[in-house]
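Colleague: Mind looking at a prediction? Sequence and model below.
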Amino acid sequence: MAGITDEQWRQAGLLWDYLQMHHPLRHCDAAIGLGSHDLGVASTAAALHHAGWFPRLVFSGATTPTTAARFPRGEAVHYREHAIGLGVPDEAILLEPRATNTSENIVLSRRVLHEAGIRPRSVMLISKPYMERRAYATTRKVWPEVEVVCASGAQRLDAYVRAIGDGELVIDMLVGDLQRVIEYPARGYSVEQEIPPAVRGAYESLLRAGFDSRVIP
């Protein structure tokens, strides 16, 4: 794929903005840090805990094919160690090391919280910026009674691309996450989300241009 055009960056920006929920922060009974390739999730969780937005935190995530090289002992384990290194007390962190998808992140984290005697009425979901909407839609499906606040590191798309170091990969991931937002409700994995026509048009254009390495069959 030859370079990324200005129009493709504009389209990617539409997806980036849509995939974030833009929830205002508020105090929650607990938080779930959703495992991924992005250690920034753990950094964001640590900062939010230090700011007092929640008292207990579950890090969730196993070793998956896309993160095994980066986090060989599992996403949750590495997140926990990183957060402790940033000053989060060990006793504030619960570990969920088995989840391999977003639904499992939520269902298994809820189980870990319940086993610790915590039955939250509100949960803060901490994720990569572009995973917020998928995490929200999944939680509304599998844990509908809990109130959800989505949070992620406050970054512009260009800053995130610089941090990852691969613009094509980032656009591929944006396209892949939006595909899941679109298709997962019919598969029973999440609730429907309204998708503005401009966002859907940008998504379809990027797909046609070949940004599809993270698309599922």
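Modeller: Right, received. Where do you want to start? In this text the structure is predicted, and so the values were computed from the model without any measurement. Residues are numbered from 1 along each chain as shown.

Colleague: contacts, neighbours, all on C-alpha from now
Modeller: Fine.

Colleague: Which stretches in the protein count as helices?
Modeller: 6-19, 40-50, 75-85, 102-115, 132-142, 157-164, 167-187, 197-208 (DSSP state H).

Colleague: Give the other helices and strands that the third one contacts.
Modeller: It refers to helix 75-85. Applying 3 or more CA pairs under 8 Å, 6 or more residues apart in numbering; DSSP states H and E, one finds that helix 75-85 contacts helix 40-50, strand 57-60, strand 93-96.

Colleague: And here is the other one:
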Amino acid sequence: MNRDSSHLPAIDATVRALSKVLWSYHNLDQEIPERVDLILVAGSHDDRVAQYGAELALKVPSRFVVTSGGFGKITAEIGGEPEATRFRRIMESHGVPTGQVLCEENSSNMGENIQFTHRLIDEQKPTSPVARAVVVTKPYMKRRALATALKQWPGVDWVSAGPDLSFEEYASADVPERRMIELMVGDTQRIDTYAAKGFQVHQEIPSAVTHAFQQLVDLGFTRFVER
């Protein structure tokens, strides 16, 4: 959905500095194990997540590789094929053998990504349960993805991972800077509210992050903020 640009808040040096505070908070840097049971590539509008998922699947031995996602906040507006289907196709085009990637095409949010993938793996009747897993997502969603996975699929040693991109490198023609900032602001709110609702584990939010979040809300970056 197009919005009237004359009513949108400007993106200037102050906005970028505040946004980088959120980016640094969300973009966790965790060590990826040498071997895992599951690589879960969470679908989104950003094809670079699938490309990174392919790189990981070719480098890290795993019993299961899953792409997960139907249509989310952004892809529901765009339409086309489900996120998981598109991601599997991208991963195969980057060298992952055809047939290796399982596809979960019904989820519409991170909680369902985890829940429905859990169900899909159970349907494979594994000889042993998943004990170690990586959830792959956008850099600024790594914290919330990890917090969600730990809550929705307990008993698994989860780490989160994503494309190795800086804040300055991330925005592109396909992933506009404004939308990235708006999504980060929304995800920062959800770190707090979704833990309270029982959707994900509690995460400490430093005062600097709370301040940056509130400043961006006050400036009008509220497209994905829940009222």
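Modeller: Structure received. None of the values given here were measured: they were computed from a predicted structure.

Colleague: re the thing from before, I'd like the helices of the first structure written out as TSV, with mean neighbour count and distance to Ala92 of the first structure added.
Modeller: What follows is the helices of the first structure, written out as TSV (neighbours: other CA atoms under 10 Å; distance: least, CA to CA, whole Å):
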stretch	mean neighbour count	distance to Ala92 of the first structure
helix 6-19	18	29
helix 40-50	22	9
helix 75-85	22	10
helix 102-115	19	12
helix 132-142	22	22
helix 157-164	14	28
helix 167-187	19	30
helix 197-208	16	39
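
Colleague: how about those in TSV, adding distance to Ile32 of the first structure?
Modeller: What follows is the helices of the first structure, written out as TSV (distance: least, CA to CA, whole Å):
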stretch	distance to Ile32 of the first structure
helix 6-19	18
helix 40-50	9
helix 75-85	10
helix 102-115	7
helix 132-142	10
helix 157-164	21
helix 167-187	19
helix 197-208	28
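
Colleague: So which of these is nearest Ala31 of the first structure?
Modeller: Set against Ala31 of the first structure and scored by CA to CA, these come closest in helix 40-50, at 8.2 Å.

Colleague: before we move on, back to that, adding distance to Lys128 of the first structure, write the helices and strands packed on helix 75-85 of the first structure out as TSV.
Modeller: Listed next are those as TSV, based on distance: least, CA to CA, whole Å:
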stretch	distance to Lys128 of the first structure
helix 40-50	6
strand 57-60	13
strand 93-96	18
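
Colleague: Can you say which of these is nearest to Gly13 of the first structure?
Modeller: Here helix 40-50 is closest among those (CA to CA), at 19.9 Å.

Colleague: quick check: the closest one aligns to which part of the second structure?
Modeller: Aligned using TM-score structural alignment, helix 40-50 of the first structure spans residues 48-58 in the second structure.

Colleague: post-alignment, the matching stretch versus the first structure, mean distance?
Modeller: When the first structure is overlaid, stretch 48-58 of the second structure sits 0.7 Å from its aligned residues on average, using mean CA distance after the TM-score superposition for the first structure.

Colleague: How far away from the center of its chain is that stretch?
Modeller: How far stretch 48-58 of the second structure lies from its chain's middle: 13 Å, per CA atoms, centre = their mean, to the nearest Å.

Colleague: what's the answer for stretch 19-36 of the second structure, then?
Modeller: 11 Å.

Colleague: Equivalent analysis for stretch 101-121 of the first structure, please.
Modeller: 16 Å.

Colleague: Any chance you could list what contacts it?
Modeller: Residues outside stretch 101-121 of the first structure that contact it (CA atoms under 8 Å, 6 or more residues apart in numbering) are 28-30, 32, 34-35, 58-61, 94-96, 98-99, 135, 138-139, 142-143, 145-147, 189.
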